[in-house]
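# Got a predicted structure plus its sequence, pasted below:
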Amino acid sequence: MQSVDTLTRAELADSIHRQLGLSRAESLTMVESILQHMVGALSSGENVKISGFGTFLLRDKGERMGRNPKTGVEVPITPRRVLTFRASQMLKDRISSV
């Protein structure tokens, strides 16, 4: 089984630092700014599309009946907004070729 690595904010900032020559602090500020813009857009109900990467989509789920798997008792599940990600075809192609 492969180990699962996680790409962190610090690693993104370090990559920007190495590739663009910005200071580490400027690189981290850039990463934080991008993430804040994305969160702000999603918070205000907008979807976020990054060309060649994918789209973060908001979806409203209505109220429905669910069942407690342990007891079998039916309970109402309240309406909520969920965030989904749909990868672009370019990203899918790059991942499948690895």
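Ah, there it is. Numbers count the residues shown, from 1 in each chain.
# make it CA atoms for all contacts and neighbour counts henceforth
Noted.
# Leaving out chain neighbours, which residue sits closest to Phe85?
In this structure, Phe85 finds its nearest non-sequential neighbour in Phe56, 4.5 Å apart by CA to CA, 6 or more residues apart in numbering.
# How many neighbouring residues does the one you found have?
Per other CA atoms under 10 Å, the neighbour tally for Phe56 reads 17.
# And here is the other one:
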Amino acid sequence: MNKADLVNVVSAQTGATKTDVSSIVDATIETIVDSVVDGKKVSILGFGSFEPRDRSARQGLNPKTGEKIAIPAKRVPTFSAGKLFKDRVQG
């Protein structure tokens, strides 16, 4: 499912126009991204949580040559699925 599919399904379920749903989806995603960029955790009950995590610098290997390379420290976004989400996926 892509964003257009999501907009179509939510529009059909709620009766709202596709334009309105698209604006709401865009605003929701933008708010989540901005919060994680600011270092905040975003929790959506029953769905999951988004948060930034810091990865430390480490050594890696170039798969082609086998030589060691330095991988710099960086901040990455993470998602943890909530219990309800996990339970529904597992059936």
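Cool, got the structure. Quantities reported herein were computed from a predicted structural model and do not represent experimental measurements.
# that older thread, map the residue nearest to Phe85 of structure 1 onto structure 2.
Residue correspondence to structure 2 (TM-score structural alignment): Phe56 of structure 1 is matched to Phe50.
# mind checking the SS state of that match?
Here Phe50 of structure 2 takes the strand state, with states given by DSSP: H, G, I helix; E, B strand; the rest coil.
# Cross-check the contact I'm expecting between it and Val76.
No - Phe50 of structure 2 is beyond contact range of Val76, at 10.5 Å (criterion: CA atoms under 8 Å).
# State whether His69 of structure 2 and Pro63 are indeed in contact, as I suppose.
Quick fix: residue 69 of structure 2 is Ile, not His. No - counting by CA under 8 Å, Ile69 of structure 2 does not reach Pro63; the two are 10.3 Å apart.
# Same drill for these two, tell me which one is more crowded.
Taking neighbours as other CA under 10 Å, Ile69 of structure 2 and Pro63 compare with Ile69 leading, 11 against 8.
# secondary structure element for the residue nearest to that one when sequence neighbours are not counted?
Among residues not flanking Ile69 of structure 2 along the chain, Gly60 sits closest, at 5.2 Å (CA to CA, 6+ apart). Assigned by DSSP states H and E, Gly60 of structure 2 belongs to strand 58-61.
# what about the residue nearest to Ile69 of structure 2, how many residues close to it?
Gly60 of structure 2 has 12 nearby residues by other CA under 10 Å.
# What lines up with it in structure 1?
Looks like Gly60 of structure 2 aligns to Gly66 there (TM-score structural alignment).
# mind listing what its match touches?
Shown in contact with Gly66 of structure 1 (CA atoms under 8 Å, 6 or more residues apart in numbering): Glu74, Val75, Pro76, Ile77.
# ok, now Pro76 of structure 1?
Pro76 of structure 1 neighbours (CA under 8 Å, 6+ apart): Glu63, Arg64, Met65, Gly66.
# ditto for Phe47 of structure 2
Ala81, Gly82, Lys83, Leu84, Phe85.
# Tell me which residue of structure 1 matches up with the first one.
What that stands for is Ala81 of structure 2. Per TM-score structural alignment, Ala81 of structure 2 is aligned with Ala87.
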